[in-house]
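[1] sequence first, predicted model second:
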Amino acid sequence: MAQTGADDQAVTHAKFWKKEQQDCHTIESNEAGQRLDHVLTSRYPELSRSFLASLIHSGHILVEGRQVKAAYKVRAQDSLTIVFPPSSPSPLQPERIDFPILFEDEHLLVLTKPPGLVVHPGSGQHSGTLVHGLLYRYLNLPAADADRPGIVHRLDKETSGVMLVAKNNQALRTLMAAFKNREINKTYHALLSRCPHDRQGKVIGPIARHPVHRKKMAIDERRGRYAVTTWQIVEEFANGCCLADIAIETGRTHQIRVHMASVQAAVLGDSLYGGAQGQHAWLRPQRQMLHASTLRFAHPFSGEQLCFTAPLWHDMQAVLDILRNTRL
């Protein structure tokens, strides 16, 4: 497990923006009609909704050169300008939270996130996150958002696996850009509640917030953002479950869970998208059986191609062992 810091003193993160930074975008046709704050949340998943809302309210985000409200419905080809002011010190208090370390140098950290650990504060989760644990271990971390120092991508609370953390400003900017430009390859292992019809395949389905159930995402051809998931079956089991390798070309919220459920092969243990466990209840999965297994990327300073693999978390390995022992 990670070696933790030696004291409990409050720490602050290094400023990500030394001066104002500006991004410019053009609204895509599939974003037309959406609220401005929803578009921004989709385009900047590494930033909190409250932070983006504060930028809208303060006039740091303009549509066609004018200030609008968060509920403004954007139109295709609208110009969007976002001015990011210099960040302020994080108000977060460090907490001792252990997590396995796969690699570390002066620029970045590669770790294995345990299941059940929230990545950053938000939605009523104000303590006990990975960010609090990172602040306990490191005196300074860069941040694009004061609530998310070091964070360049996320995993769902109940998803385990490999994560990448930036330790300085240049690493943060470079890695955030690499994720945005789809230059970082992510592979997952998933136990699926049933096998798809084909042993391998691809789902291309734009993803947006569910129109009714706000905690869910959904494939939405009109409002959704482009999302691609590919799968390959590795093992099949007697009860109809299977182990699959899953790769994502994009990183939308709940992407794998939504896409696999759309081909009637929901992730085992996923009550949100897979419904009641039914015939698989005897396996007693305590979470969705989804694990971020491999991350491939270029080092932000040296350019060296790196690849890191996180072993299956023990609870998922235990379910896999049960399935293997009951195989026909």
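    Great, that's in hand.

[2] can we go C-alpha only for contacts and neighbour counts from here?
    Noted.

[3] first-to-last residue distance for stretch 91-100?
    25 Å (C-alpha to C-alpha, to the nearest Å).

[4] tell me the buried residues in it?
    92-100 (16 or more other C-alpha atoms under 10 Å).

[5] quick one: those as JSON lines, columns for secondary structure too.
    Formatted as JSON lines, the buried residues of stretch 91-100 follow (DSSP: H, G, I helix; E, B strand; the rest coil):
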{"residue": "Leu92", "secondary structure": "coil"}
{"residue": "Gln93", "secondary structure": "coil"}
{"residue": "Pro94", "secondary structure": "coil"}
{"residue": "Glu95", "secondary structure": "coil"}
{"residue": "Arg96", "secondary structure": "coil"}
{"residue": "Ile97", "secondary structure": "coil"}
{"residue": "Asp98", "secondary structure": "coil"}
{"residue": "Phe99", "secondary structure": "coil"}
{"residue": "Pro100", "secondary structure": "coil"}
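
[6] try it against this one:
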Amino acid sequence: MNKSTLIKIIVNKNQKEIRIDKFLKKKIKNISRNQIQKYATLGNIIVNKKIIKKNYKIKPLDFIEIKISTPTTTILDYLEYKNINAEKINLNIIHEDEDIIVINKPAGMVVHPGFGNETGTLIHGIKYYLNHSNLNNFNLYRCGLVHRLDKDTSGLLVLAKNEYSQNHLLQQFYYKTIQRKYIALIWGNLIQEKGTITGFIGRDPKNRKKMTIFKEDHKNRGKYSITHYKVLERFKYLTYIICNIKTGKTHQIRAHFKYLGHPLFHDSIYGGNKIFMKKQCSNKKIKFLNNCLKILKRQALHAISLSFIHPKNGKCHFFCPIPKDFKTVLENCRNILL
């Protein structure tokens, strides 16, 4: 996979108005006007935070950003180069049109193939689904992932069905304008009704399966991350929250609440699979909480809503219901712990 290079240019205040392809050809080495026009068509050129057309004329003090080469892993990488077999897998498709697919991913499903997950992933199912699609002139190998969910996190994912849509969505992720909301159940009684967690998130030096939060980006170990949260309900030993993530780093919500001392319910990697503050619980409450751990056998995290600008149709918003295992535990907590 090629890495992308982001080039930023501020136009001189005395610059005459000329087509952007002519201007960029003079500013960037080893690039043709045809290439520049293609980048514009794909949505890879942004001027003043807006995608422009290939015949756009630059103006004094314009702020130009252009992404060179492929900026993300595409489904082409998985389907063509890794020779992935199509598999008939039940996909819960919330919405589909000629540009995007929005899927409600169940807990337990891996998004893309990797070591130990060579079959049965969302990508295998997508290949089968698109191979049997009734769409005409659809290029299977041009759609792609623009974000992911952990295996045991349920909820909404959007996939692009063409290069233009992919780039359009990637720009929104890049500028953090996509709204992603998650519900979670965490251990303990969270002090604040709402708040923001920040920090540099990176691999835990002692355990490569875990992420950890660094207060400072020492030795470039982490990437800056932001999670906003709000309490929805309190159950004494547990707190039900909703999160709005401004950055989408690996294990972000899971690592952030572990950092606060409130790991997600039944998150085995971050210590949430054991009863929190066990000494303060009665035998009856311990039995109840153990039963809840048997019902919800994975981290209590669900991507409940997704809002973004559709590549062609403007603002759109998608919502999916709370999964049965998560919902059952919430209802049990309301009956027993309130």
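    That came through, no problem. No experiment lies behind these values; they were computed from the predicted model shown.

[7] overlay them and tell me the TM-score.
    A TM-score of 0.71 describes the superposed chains when it is computed by TM-score structural alignment, normalised by the length of the first structure; 249 aligned residues with a C-alpha RMSD of 2.4 Å.

[8] nearest to Leu52 of the first structure among the buried residues of stretch 91-100 of the first structure?
    Leu92 (18.3 Å; C-alpha to C-alpha).

[9] just give me the match in the second structure for that closest one.
    Residue correspondence to the second structure (TM-score structural alignment): Leu92 of the first structure is matched to Ile84.

[10] for its match, give its distance to Asn332 of the second structure.
    For Ile84 of the second structure, the distance to Asn332 of the second structure (C-alpha to C-alpha) stands at 42 Å.

[11] count the residues that sit near the nearest residue in space to Val231 of the second structure that is not next to it in sequence.
    In this structure, Val231 of the second structure finds its nearest non-sequential neighbour in Ile241, 4.4 Å apart by C-alpha to C-alpha, 6 or more residues apart in numbering. Ile241 of the second structure has 20 neighbouring residues, counting by other C-alpha atoms under 10 Å.

[12] what's the match for Ile241 of the second structure in the first structure?
    Correspondence of Ile241 of the second structure to the first structure, assessed by TM-score structural alignment: Ala244.

[13] my guess is its match contacts Leu191. True?
    Yes - applying C-alpha atoms under 8 Å, one finds Ala244 of the first structure in contact with Leu191, separated by 6.4 Å.

[14] which residue in the first structure lines up with Gly144 of the second structure?
    Match for Gly144 of the second structure (TM-score structural alignment): Gly150.

[15] touching, its match and Leu172? I think so.
    Yes - Gly150 of the first structure lies in contact with Leu172 (C-alpha under 8 Å); the separation is 6.9 Å.

[16] which neighbours do the two have in common?
    142-143, 165-166 (C-alpha atoms under 8 Å, 6 or more residues apart in numbering).

[17] show me which of those residues is closest to Ala238 of the first structure.
    For those, the nearest to Ala238 of the first structure is Val165 (39.4 Å; C-alpha to C-alpha).

[18] hang on, the earlier thing: just the element for the match of Ile241 of the second structure, please.
    Assigned by DSSP states H and E, Ala244 of the first structure belongs to strand 242-248.

[19] coming back round to it: do you know how far the match of Ile241 of the second structure is from Cys195 of the first structure?
    Taking C-alpha to C-alpha, one finds Ala244 of the first structure at 9 Å from Cys195 of the first structure.

[20] how many neighbouring residues does Ile309 of the second structure have?
    16.

[21] let me see the contact set for it.
    169, 172, 178, 315-316 are the contacts of Ile309 of the second structure under C-alpha under 8 Å, 6+ apart.

[22] what sits closest to the spatially most central residue of the first structure if chain neighbours are left out?
    Nearest to the mean C-alpha position of the first structure, by C-alpha atoms, centre = their mean, lies Arg154 at 2.7 Å. Excluding its sequence neighbours, the residue lying closest to Arg154 of the first structure (C-alpha to C-alpha, 6+ apart) is Val119, at 6.5 Å.

[23] alignment lookup: His124 of the second structure to the first structure.
    The alignment partner of His124 of the second structure in the first structure, by TM-score structural alignment, is His132.

[24] so its match: helix, strand or coil?
    Per three-state DSSP, the local secondary structure of His132 of the first structure is helix.

[25] same check, this time on Tyr229 of the second structure
    Three-state call for Tyr229 of the second structure (three-state DSSP): strand.

[26] any idea what it aligns with in the first structure?
    Checking TM-score structural alignment: Tyr229 of the second structure goes with Trp231.

[27] can I assume that match is in contact with Cys242?
    No - using C-alpha under 8 Å, Trp231 of the first structure is not in contact with Cys242, being 11.5 Å away.
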